[in-house]
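Participant: Predicted structure and sequence below. I'll ask about it afterward.
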Amino acid sequence: MALLPIYTAPDPLLKTISKPVEDVDDKIRTLVEDMFETMYAAPGIGLAAIQVGVPKRLLVIDVVGKGRDDEEPQPLALINPEIVWVSDHDATYEEGCLSVPDHYADVVRPAEVEVTYLDVEGERQTLRAEGLLSTCIQHEMDHLDGILFLDHLSALKRNMILRKLLKQKKLAS
């Protein structure tokens, strides 16, 4: 397994629309393992392949045990995920992102979703999610379409955060 570099905004790669995974093979399974290692090390609860420079429709999530030592991790890899149902009611969560370090904002999304996807064996699965898991799935799926959580904010707030990120990048280089 290997730690992968995480691209940060405003890198134009993050605006790329990811392509479907053609075949769930050992190369994809290795990518999934590397993405989990990278996500846990960051630390984060979700990571889309495009965030590590791979424009494939693939994401990894683990919202269980976040900050708690008494819960076992429950890693979940979703390959070619599609949301097939959303609830009528919304939920607001304070979101952050490994590609937008140290910035957080409230984002409103559907409270529940049902998603179909392929697992690491290439088997079709269906998952109904609510709460943090629902928010995390939607957040990571946005990445697959070139959307950051910042895109859900007002233009003023989004531009303010992007300017700060650009300034941080210039100071770091």
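Facilitator: That came through fine.
Participant: use CA for all of it now, contacts and neighbours both
Facilitator: Noted.
Participant: so who does the most centrally placed residue in the chain touch?
Facilitator: The residue lying closest to the centre of the chain (CA atoms, centre = their mean) is residue 140, at 2.7 Å. The contact partners of residue 140, taken as CA atoms under 8 Å, 6 or more residues apart in numbering, are 46, 47, 48, 59.
Participant: switch to 10 Å and redo it
Facilitator: 45-51, 57-61, 78, 97, 147-149 (CA atoms under 10 Å, 6 or more residues apart in numbering).
Participant: so it sits in a helix?
Facilitator: Yes - counting by DSSP: H, G, I helix; E, B strand; the rest coil, residue 140 is found in a helix.
Participant: For residue 23, grab the count of nearby residues.
Facilitator: Using other CA atoms under 10 Å, residue 23 has 10 other residues around it.
Participant: separation between it and residue 56?
Facilitator: According to CA to CA, to the nearest Å, residue 23 and residue 56 sit 11 Å apart.
Participant: okay, pairing it with this:
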Amino acid sequence: MRPAGCDARRRTGVTIRAIVKFPDPRLRLAAEPVSVFDQGLRELATDLLDTMRAAPGIGITAPHVGVSRRLVVLQLEGPESARAYVNPRILWASEETIMHTEGSVSMPGMTDEIRRHAQVRIAYRDLDGAERTEEAEGLLAVCHQHEIDQLDGIFWIQRLSKLKRDRLAKRYEKLQRS
């Protein structure tokens, strides 16, 4: 199953793009808004889904594959749950927060606990350009915040204390050398 709006794309195989790895500076750049809703955007969303599944992960952004566009693909459960979010932004966030273990396809093998809002309301466009809103709580709310941060150039470890961030970066560097 492809993200909503990708069904028209028929391929015999999958396209897995190279994932930008930490500490690549592109992960700290804000992505450009999407203004054209065409077949190219749908193909990018499908490629993101294929790449995310292969990583594996439950969320990915266009910047994770080196494309500076505000596009997110999430799949939290089965194949039918895949969704694409274009130009997402948070409209409202609850005062209540939760701790959740997070990681990134750009920093495989590394996770840590991050405090996030327990509920959010987001606005976004679908792959056809239609305006939508969505209310989310728990894991879905965490994923929206995590991926929108990435679109804004905030890599997830920037939400950690400097001490935790430095330790995690050193562990990742060591893992990459071995």
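Facilitator: Noted; the coordinates are in hand. Everything quoted here is computed from the prediction, not taken from an experiment.
Participant: Quick check: TM-score for this pair?
Facilitator: Here the TM-score for the pair of chains, by TM-score structural alignment, normalised by the length of the first structure, is 0.91; 165 aligned residues with a CA RMSD of 1.3 Å.
Participant: overlap in contacts of residue 23 and residue 56 of the first structure?
Facilitator: Contacts common to residue 23 of the first structure and residue 56, judged by CA under 10 Å, 6+ apart, are residue 79.
Participant: Would you mind finding the match for residue 21 of the first structure in the second structure?
Facilitator: Taking TM-score structural alignment, residue 21 of the first structure has residue 34 as its aligned residue in the second structure.
Participant: Was I right to think that match contacts residue 86?
Facilitator: Yes - if you go by CA atoms under 10 Å, residue 34 of the second structure and residue 86 touch, sitting 6.9 Å apart.
Participant: The residue nearest to the centre of the first structure maps to what in the second structure?
Facilitator: Per TM-score structural alignment, the equivalent position to residue 140 of the first structure in the second structure is residue 147.
Participant: do the same with residue 30 of the first structure
Facilitator: Residue 30 of the first structure maps onto residue 43 in the second structure, by TM-score structural alignment.
Participant: which residues of the first structure does stretch 107-121 of the second structure align to?
Facilitator: Going by TM-score structural alignment: stretch 107-121 of the second structure matches residues 100-114.
Participant: wait, what's in contact with residue 37 of the second structure?
Facilitator: Contacts for residue 37 of the second structure were tallied using CA under 10 Å, 6+ apart; they are 86, 125, 126, 127, 128, 129, 130.
Participant: And the third one, how far from residue 30 of the second structure?
Facilitator: Taken as CA to CA, the spacing of residue 126 of the second structure relative to residue 30 of the second structure amounts to 20 Å.
Participant: I figured the match of residue 30 of the first structure was touching residue 15, is that so?
Facilitator: Yes - the criterion here is CA under 10 Å, and residue 43 of the second structure meets it with residue 15 at 9.5 Å.
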